[in-house]
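[1] Sequence isn't available, so here's the structure alone:
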């Protein structure tokens, strides 16, 4: 039992180690992230330089500086992660070199010993004696094979030494390259740290300048909060209408389907009645023909009296009366086919409003559901809603950049971009709403997901338009500081409930 327990613990530790290793970013991932952060810092700096014409410090300047500080901090952390990875690689390479040196020395000692032995034993003379010392021909063959294997062994040992030497030299070259890379990263880390300190000082100056505009800034905060609440209420109402519209469409489709099924059933029943009536009429015609032919020959059916002497009983029915009455009685029981027929009597009832699912997802068409699945599958790989820019305000509840006692709730992310930048759809879909709420807003449906683009100066699409990824929706407008800022949101419908998700985790970074 103890052994089983130890094995289980060891297995869990091994699996955990593998999982942790799998979660660690690779060197290529770290390099890509470093380059992206450098581009983001460069874009932020460019935006700051464009707004430096206004000598007065603005809240947008503070957000840009704080975004740059955050990106710079992430960059330094990323560089430190790269350095840590390199240090681990350097240690591993050093161990490999040490092992290769030991292996090479062992191989060289073994080879030198064999050479010394061959020299001492005067190999050429002893080989002849060794061969002539064979007891018979087969023994001589075995000795020749032995000598051949011995020579092959010495040659293989020499080749091993050469390969080990080549591998060792390659490892030494890699180690030197890794050390140089580490030195370069350390220098970059030092440079970025100095930049960070300078940016912190600049940020403190802007904060100090803005403190003198407290009343103006607090009024702006209240105005922004009211605008955000109005936007949220409008978006929720739009999504509710989309849910109701999808349900209405599903009900209409279900009603049409039910009507078609009822009509098909009615036609099938009428066709069955028509065939039955034709069969009855045919049977009656045959019966009349048979009786008429018999009377013309003066014959009577077997077992029946002749027409001249046989009369049906009063109030009763004879054989002939029975034959002629039966088809009429059968026909009388059938309902006539035509416009006056009663549908309920024919078994076809008028369909009512069919029941549909209360779930928004279940009411989507297969085509729209495939679009929704495709959107979900591209999480983390969607293009940015602007060609260039940086995230100046993150998603969710956060402290105000100037007043720590005030919290702001961002339903999406604010992306600061250049003047006149185009807002682009991040994925194919349908424009479900275009409205003006303190600036134009465009809502694009992607099945269970909706993307919102607000703060536009103008729009180039209309409600109902089909759009593709990276298609222009409009032009990003400017805020009160004269900076172009797009508010980008992603909403998801689950059942009949809907909420926002973090857009930063959906776009490629």
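    Received the coordinates, thanks. The structure displayed is predicted, hence computed values, not measured ones.
[2] Please make it C-alpha for all contacts and neighbour counts, starting now.
    Noted.
[3] wouldn't residue 474 be in contact with residue 420 here?
    No - at 9.6 Å, residue 474 does not count as touching residue 420 under the criterion of Cα atoms under 8 Å.
[4] more crowded one of the two?
    residue 474 (24 against 13; other Cα atoms under 10 Å).
[5] That one - nearest residue in space that isn't next to it in sequence?
    Among residues not flanking residue 474 along the chain, residue 459 sits closest, at 3.9 Å (Cα to Cα, 6 or more residues apart in numbering).
[6] structure B:
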């Protein structure tokens, strides 16, 4: 009985430890899969096409990104392998201890069987009962023989349970060793890939240093162009807000000062628009991405330039690279507020959701027109693919009235 309690306690402790390890290892396994998936996506979206003219600055940024993800993958593999080593060592100790216990249990059982065999004859059992001094003693002796038989049976079952448990531990140990061997192989492959990437990285850094002035001027020129585009969008949004407010007031026959309306930077919301804005807010962090698949290559807000220290770049929204031929998709239902045309002929579709506006910039063409009602996931337009870099990039911006918000806080995390 003591052995059974001990065995059950040992099993419980093992399962609890295994569960705790598994939970942590499961998280690491999911993280490893995520990084592997990200590397595949990077290769597909940033390195799949052969560029006609290689922009060393852009190429370096892409290489650095891939090296960073590979390093994260290797760190995750190392943590996972360390946990597996702890599990394997723990299992080996448990198996050694259980085998000793099983050996002792089998020896004890064999001795008991031998003694039982020597006194097994019906005659000796009958004599054992008949030699009782009274009926009560005979009854007790009969009960004893029954209990002895049950004990033998139970001990045999204990041996079987113990043997099965050891087999399961051995199977688990074998699987863990295979997983660890696979992880070591993956880590080795990733290190080889990083070495190859670093050679490309060094070559690109050398090219950039030779033309550093040229690249810095290019960055400043692009930043100036982006500021002009942002200012134009801000102006259009303010005009659209004023126009929408005038329309809302004319319908409500309000005597609000027209000058105040013209200078207003916030939408006057109808009950329907207010309800739509409330639903938009309730979906913060759960809104779908504006592309089927993509990688954010520039985040929202001010950030240091990835190559040149001291240069600050500003992201008005999210710059998302996606696959060639992809369409931009509406992240929420609303109405097309306006469609702007850029200097290079690319389009920017603005969709209003109450007092929120989503902007889908750098479209080759648009499938919608001003005033159209839009549903969640609806295709807005084909995203432009740069003929030189071969990158298909959407600039996705989010406003509340005239204030820019970080779209990453509103869409689902990938």
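    Sure thing, it's come through. No experiment lies behind these values; they were computed from the predicted model shown.
[7] circling back: the residue nearest to residue 474 of the first structure matches what in the second structure?
    Residue mapping for residue 459 of the first structure onto the second structure gives residue 366, with TM-score structural alignment as the criterion.
[8] Residue 378 is in contact with its match, correct?
    No - counting by Cα under 8 Å, residue 366 of the second structure does not reach residue 378; the two are 11.7 Å apart.
[9] Distance check, residue 169 of the first structure against residue 103 of the first structure.
    Applying Cα to Cα, to the nearest Å, the value for residue 169 of the first structure to residue 103 of the first structure is 14 Å.
[10] Run a quick neighbour tally on the aligned residue in the second structure for residue 229 of the first structure.
    Correspondence of residue 229 of the first structure to the second structure, assessed by TM-score structural alignment: residue 227. Using other Cα under 10 Å, residue 227 of the second structure has 13 other residues around it.
[11] same deal with residue 246 of the first structure?
    There are 19 residues near residue 246 of the first structure, going by other Cα under 10 Å.
[12] and if you look at residue 470 of the first structure?
    Applying other Cα under 10 Å, we find 19 residues neighbouring residue 470 of the first structure.
[13] Could I get the contacting residues of it?
    383, 385, 424-427 (Cα atoms under 8 Å, 6 or more residues apart in numbering).
[14] Go through the residues you listed and name the one nearest residue 223 of the first structure.
    residue 385 (25.4 Å; Cα to Cα).
[15] Going by the alignment, the closest one corresponds to which residue in the second structure?
    In the second structure, residue 385 of the first structure lands on residue 290 (TM-score structural alignment).
[16] Check for me that that match belongs to a strand.
    No - Residue 290 of the second structure: not assigned to a strand; according to DSSP: H, G, I helix; E, B strand; the rest coil it is coil.
[17] how far away is the residue nearest to it when sequence neighbours are not counted from residue 354 of the second structure?
    Spatial nearest neighbour of residue 290 of the second structure, excluding adjacent residues (Cα to Cα, 6+ apart): residue 329 at 4.7 Å. Here the criterion is Cα to Cα. By it, residue 329 of the second structure lies 18 Å from residue 354 of the second structure.
[18] Those two: which has the busier surroundings?
    residue 354 (25 against 20).
[19] That one against residue 269, yeah?
    Yes - contact criterion Cα under 8 Å: residue 354 of the second structure and residue 269 qualify, at 6.9 Å.
[20] Name the surrounding residues that touch the lengthiest strand in the second structure.
    Counting by DSSP state E, the longest strand found in the second structure is strand 356-366. Contacts with strand 356-366 of the second structure, where a contact means Cα under 8 Å, 6+ apart, come from 277, 328, 345-352, 380-385, 393-401.
[21] And stretch 392-399 of the second structure, by the same measure?
    Counting by Cα under 8 Å, 6+ apart, 290, 316-326, 328, 356-363, 383-386, 404-407 sit against stretch 392-399 of the second structure.
[22] tell me the SS of residue 402 of the first structure?
    Strictly by three-state DSSP, residue 402 of the first structure counts as coil.
[23] Pull the contacting residues for the equivalent of it over in the second structure.
    Aligning on TM-score structural alignment places residue 402 of the first structure opposite residue 307 in the second structure. By Cα under 8 Å, 6+ apart, the residues touching residue 307 of the second structure are 57, 61.
[24] What of residue 365 of the first structure?
    Residue 365 of the first structure neighbours (Cα under 8 Å, 6+ apart): none.
[25] Against residue 246 of the first structure, how distant is it?
    For residue 365 of the first structure relative to residue 246 of the first structure (Cα to Cα), the value is 9 Å.
[26] for residue 322 of the first structure, same thing?
    63 Å.
[27] With residue 34 of the first structure instead?
    Taken as Cα to Cα, the span from residue 34 of the first structure to residue 246 of the first structure is 44 Å.
[28] For residue 51 of the second structure, which non-adjacent residue is spatially closest?
    residue 389 (5.6 Å).
[29] still on that earlier bit, can I get the buried ones among the contacts of strand 356-366 of the second structure as something I can paste into ChimeraX?
    Per 16 or more other Cα atoms under 10 Å, the buried members of these correspond to this ChimeraX selection:
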select :277,328,346,347,348,349,350,351,352,380,381,382,383,384,385,393,394,395,396,397,398,399,400,401
